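1. fold the stuff below for me.
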Amino acid sequence: MIVSIILPDLRPGGAERLHVNLAEEWGRSGVSTEFVLRNAVGELLNHLPASAKVVDLKAARVRNVLGPLIQYLKESKPDAIIAAMWPLTVFAPLAARLAGYQGRVIISEHSPLSIAYRRHGRLHQLVMRASQRVCYPLADVRVAVSSGIADDLASLSGLSLKQFTVIHNPAALGKVNANAACPEQLSGRPGPIILTVGTLKPVKRHDLLIEAFARLPASLGATLCILGEGPMREELEQQIDRLGLQGRVLLPGFAVDPGPWYGHSDLFVLSSDYEGFGNVIVEAMEYGVPIVSTDCPVGPTEILAAGQYGALVPVGDAHALSQAILAALTEKGDQAALKLRAKDFAIEIIAQKYLELLAS
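-> Okay, the predicted model is just below:
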């Protein structure tokens, strides 16, 4: 079986990384993958399975992707396609219909679109809703990576909730290395290590996390590590300087393998305004790291079972976040329970669910 994975690019986002991991897992079952990219750029290009092919549609803008995609489907005829992230999730089934494509068409959404695009204006909202209403039914399966996203998509598109299938992200990779060396930046620090992982962009609210961290007692001797890269680096560096947190808040950049960072941290914190799922929460749980998260729409509360596996605090509340961090650092967490919960999102389980959809 040949499966084509249609993505904008392979920059290191959550959706991009999980598809690379799925391709690697499928390869063990004899399934070949082709990454069909609007633009073949991104750090993850260097981390694809050796058997995976890359197809560059060379579409400068999203609206230019339809023609090259139709041509690709006519020529390559893969057994199935998976398209992720709107608007590719409407272009892909439309291209498949126009190309006379006979294989399985699966689309998957990884973000609560009504929130992600709410500031783009009424016309954009109307176009998004109309495109979903027309093109979603052209797909064989519509996947949402959380129940909250399924609810959001049903509301936006006007389709029945029953027309969406929820498959959580395969965020537990089973590659925990308890003996991994401590990253040099964390080595020798006397107090607790607080970690977050994510692109440095506004929705992740790293500014809120830094503000919450500044409220912790200095006697705690804690270090905050923000692992990731993105457009807000300069702004965050200025905030760190303004609050006098130099040397206590670290911005090491992007890490291909964040495992050693999880393995040598005492607490993981997610401070986002919204998430589609929250892969990094599962990644931290797999290492038994206690969790504090904003109760943001839509993924964290599903992963943490409404607070059973970690603390949930109101979105945008630096004081509540600071208090929850302090409480979590003084409590003894149940590592075994966290690791067991992470297994619900194991890649072998999720990969098999997708294969069942592909083969139906």
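2. CA atoms for contacts and neighbours, from now on please.
-> Noted.
3. contacts for stretch 227-235, please.
-> 195-202, 251-255 (Cα atoms under 8 Å, 6 or more residues apart in numbering).
4. with the residues you listed in mind, which one is nearest to Val313?
-> When the contacts of stretch 227-235 are compared for distance to Val313 (Cα to Cα), Thr196 wins out at 15.6 Å.
5. name the SS class of the closest one, please.
-> Secondary structure assignment for Thr196 (DSSP: H, G, I helix; E, B strand; the rest coil): strand.
6. surely it and Ser272 touch.
-> No. In this structure Thr196 lies outside contact range of Ser272 using Cα atoms under 8 Å: 10.5 Å.
7. so Val65 is in contact with Tyr72, correct?
-> No. Counting by Cα under 8 Å, Val65 stays clear of Tyr72, with 10.6 Å between them.
8. before we move on, the earlier item: and which of the contacts of stretch 227-235 is nearest to Ile325?
-> Leu195 (11.1 Å).
9. ok, now which ones touch the spatially closest residue to Ala52 that is not a sequence neighbour?
-> With Cα to Cα, 6 or more residues apart in numbering as the criterion, Ala52 has its nearest non-adjacent residue at 5.1 Å, and that residue is Thr33. Applying Cα under 8 Å, 6+ apart to Thr33 gives the contacts Ile2, Val3, Ser4, Ile5, Ala23, Gly27, Ser51, Ala52, Lys53.
10. could you redo the last one with a cut-off of 6 Å?
-> Neighbour list for Thr33: Ile2, Val3, Ser4, Ala52 [criterion: Cα atoms under 6 Å, 6 or more residues apart in numbering].
11. assign it to helix, strand or coil.
-> Applying three-state DSSP: Thr33 is strand.
12. distance of it relative to Asp79?
-> To Asp79, Thr33 is 10 Å away according to Cα to Cα, to the nearest Å.
13. overlap in contacts of these two?
-> Here Thr33 and Asp79 have Ile2, Val3 as joint contacts, going by Cα under 6 Å, 6+ apart.
14. can you say which helix or strand has Leu251 in it?
-> In the assignment (DSSP states H and E), Leu251 maps to strand 249-253.
15. go through that strand and flag the buried ones.
-> Buried residues in strand 249-253, counted by 16 or more other Cα atoms under 10 Å: Val249, Leu250, Leu251, Gly253.
16. ok, these vs Ile149, which is closest?
-> Gly253 (29.2 Å).
17. following up with a second sequence; could you model it the same way so I can compare the two?
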Amino acid sequence: MTGRILHVYKHFRPTFTGEGVFLERLAPVMAELRPDVAHEVLVTTTPPPPEAPSLAGIADIHYLASPETGAPQRDIVRWLARNAERYDVVHHHTHVDRTFLGALQLKLKGRRIVLSATLDDSLQGLLRGYRPAFRPLVRRLFGLIDQFVAISPRLHEENLQVAPAGKSALVPIGIHIPPEGDVSAAAREKLGLRIDAKVLICVGGLCRRKDQLFLIEQLPDLVRETPELVLVLVGPDVESDYRSLLQRRVDELGLAAHVVFAGHADEPWDYYRAADLMVFASREEGFGTVVIEAMAHGLPIVARRLPGVNDTFVDHGVSGYLYDDADAYRRFVAGLIADPVGSRTMGRSGRAFVAARYRIEDIAARYLELYGFAPNRHAAVAPLRASVSPGPYTDAEVSAAGLKVRAQ
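-> Just a heads-up that it's a prediction; the model follows:
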């Protein structure tokens, strides 16, 4: 084995996070591009499950926490110091080494350190988590980090306020681009959805930040215009009390026939294939992977505007709509439902844009380069599993169409 990378998370399976799911999908691609580079995971807060998960592309998962509490700082530092020589690179996907003692141990042993910003944890955001008197020292300690990575332009700009440009990189989330085809009927039959329904899909953990309540509250007006409308919420119950609130509002508004709680789906591809459009109400995102996944499946988007995040890949009026208030949301959704031809045109534009810019193979290669391992770009990477035949648009046509979409 030529190299070994350690990925550090607070939360990992069986606790689902967007960053953790992304690594699960990215690791097999990195392994195909560089099979001589191994990837392991260190988990500091999620307690170990009864049976450790076996994930493609990930050689081992180390859980530090006890079932009762997360690992204290001293345990994290000790583990990193004890195991530093096993790894060439340690990639912190979250800032768990708050004392920087672990980073100091790693640097003394010549290891490369990467730190990601994925939500509200840009370097500016992390500095705000320290007392004002300590912030000048923390700024200097950030110098121990070799490479800072941000997944959105907003986070990247915030990183650049603290770190030099040469140490800061913008690397977005990457996804598998599925074959295109008209598969809604087969997917709806598989999922038990009516063939004649108008299906809105929202993918994401059920929690206040994702604001699925907003989507439910807007349904009565939309259902009056389109009685066959169904909102499918795909995602785990991240906050159980919030899940109960959502169910209560569905019952109070008489929407039981119009809302489906689908639960968590490791591979939500059939839900995308079954949908007419993607709706997204999240109030804060580092990126918004599920939105570009929906776009890759040819769905037009109606999402809450998040400046510097989703306005970099949802081209308002071309591949979807970004709303700022409830009236705009209802107007955009109703307009797309009433205009299926225009909706499909938007979906094709979005798919072309994503196919040209967010292929997981390209993102995996970028990470390998940041780690110091040149990727084998001639490696054959397995495509997204799909049970459908390619539709009337070939991948070459989609890629070519992507050149015609307006740059963001």
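18. what TM-score comes out when they're superposed?
-> Here the TM-score for the pair of chains, by TM-score structural alignment, normalised by the length of structure 1, is 0.86; 349 aligned residues with a Cα RMSD of 3.0 Å.
19. type out the PyMOL command that picks the buried ones from the contacts of Thr33 of structure 1.
-> Buried residues among the contacts of Thr33 of structure 1 (16+ other Cα under 10 Å), as a PyMOL selection:
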select buried, resi 2+3+4+52
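20. follow-up on the earlier one: quick one: the residue nearest to Ala52 of structure 1 from Lys201 of structure 1, how far?
-> 30 Å.
21. Glu235 of structure 1 too?
-> Relative to Lys201 of structure 1, Glu235 of structure 1 is positioned 10 Å away (Cα to Cα).
22. from Asn177 of structure 1, how far off is Ser265 of structure 1?
-> 14 Å.
23. looking at the two, which is more packed in?
-> Ser265 (23 against 11; other Cα atoms under 10 Å).
24. for the one in structure 2 that sits across from the more buried one in the alignment, which non-adjacent residue is closest in space?
-> Aligning on TM-score structural alignment places Ser265 of structure 1 opposite Ala275 in structure 2. Nearest residue to Ala275 of structure 2, sequence neighbours excluded (Cα to Cα, 6+ apart): Val199, at 4.8 Å.
25. contacts only, for that neighbour.
-> Val199 of structure 2 neighbours (Cα under 6 Å, 6+ apart): Val230, Ala275, Asp276.
26. so which of those comes closest to Arg330 of structure 2?
-> So of the contacts of Val199 of structure 2, ranked by how close each gets to Arg330 of structure 2 (Cα to Cα), first place is Val230, at 14.2 Å.
27. part of a strand, is the closest one?
-> Yes. According to three-state DSSP, Val230 of structure 2 belongs to a strand.
28. would you confirm that it contacts His258?
-> Yes. At 4.4 Å, Val230 of structure 2 counts as touching His258 under the criterion of Cα atoms under 6 Å.
29. comparing these two, which shows the higher neighbour count?
-> Neighbour totals were compared for Val230 of structure 2 and His258, and Val230 leads with 24 against 21 (other Cα under 10 Å).
30. map that one onto structure 1.
-> Counting by TM-score structural alignment, Val230 of structure 2 lines up with Thr223 in structure 1.
31. show me what contacts that match?
-> Neighbours of Thr223 of structure 1 in contact, by Cα under 6 Å, 6+ apart: Ile193, Arg248, Val249.
32. what does the last one align to in structure 2?
-> Under the alignment (TM-score structural alignment), Val249 of structure 1 maps onto Val259 of structure 2.
33. show me what contacts that match?
-> Taking Cα under 6 Å, 6+ apart, one finds Val230, Leu231, Val232 in contact with Val259 of structure 2.
34. I'd like the residues you listed laid out as CSV, including distance to Thr17 of structure 2.
-> What follows is these, written out as CSV (distance: Cα to Cα, whole Å):
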residue, distance to Thr17 of structure 2
Val230, 26
Leu231, 23
Val232, 20
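35. which element follows the strand holding Leu251 of structure 1 toward the C-terminus?
-> Remark: after strand 249-253 of structure 1, the chain's next helix or strand is helix 259-263, criterion DSSP H and E.
36. the stretch 251-360 of structure 1: helices as residue ranges?
-> 259-263, 279-286, 300-303, 318-330, 335-342, 347-359 (DSSP state H, counting those that start in this stretch).
37. what about the fourth one, how far off from structure 2?
-> Following the fit onto structure 2, the mean deviation recorded for helix 318-330 of structure 1 is 1.5 Å by mean Cα distance after the TM-score superposition for structure 1.
38. in that helix, what counts as buried?
-> Neighbour-count burial for helix 318-330 of structure 1 [16+ other Cα under 10 Å]: Ala318, His319, Ala320, Leu321, Ser322, Gln323, Ala324, Ile325, Leu326, Ala328, Leu329.
39. need these in CSV with distance to Leu358 of structure 1, can you?
-> Output for those, formatted as CSV (distance: Cα to Cα, whole Å):
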residue, distance to Leu358 of structure 1
Ala318, 44
His319, 46
Ala320, 44
Leu321, 42
Ser322, 45
Gln323, 46
Ala324, 42
Ile325, 42
Leu326, 46
Ala328, 42
Leu329, 44
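40. which residue in structure 1 aligns with Val149 of structure 2?
-> For Val149 of structure 2, the residue aligned by TM-score structural alignment is Val143.
41. are we agreed that that match is in a strand?
-> Yes. Residue state for Val143 of structure 1 (three-state DSSP) corresponds to a strand.
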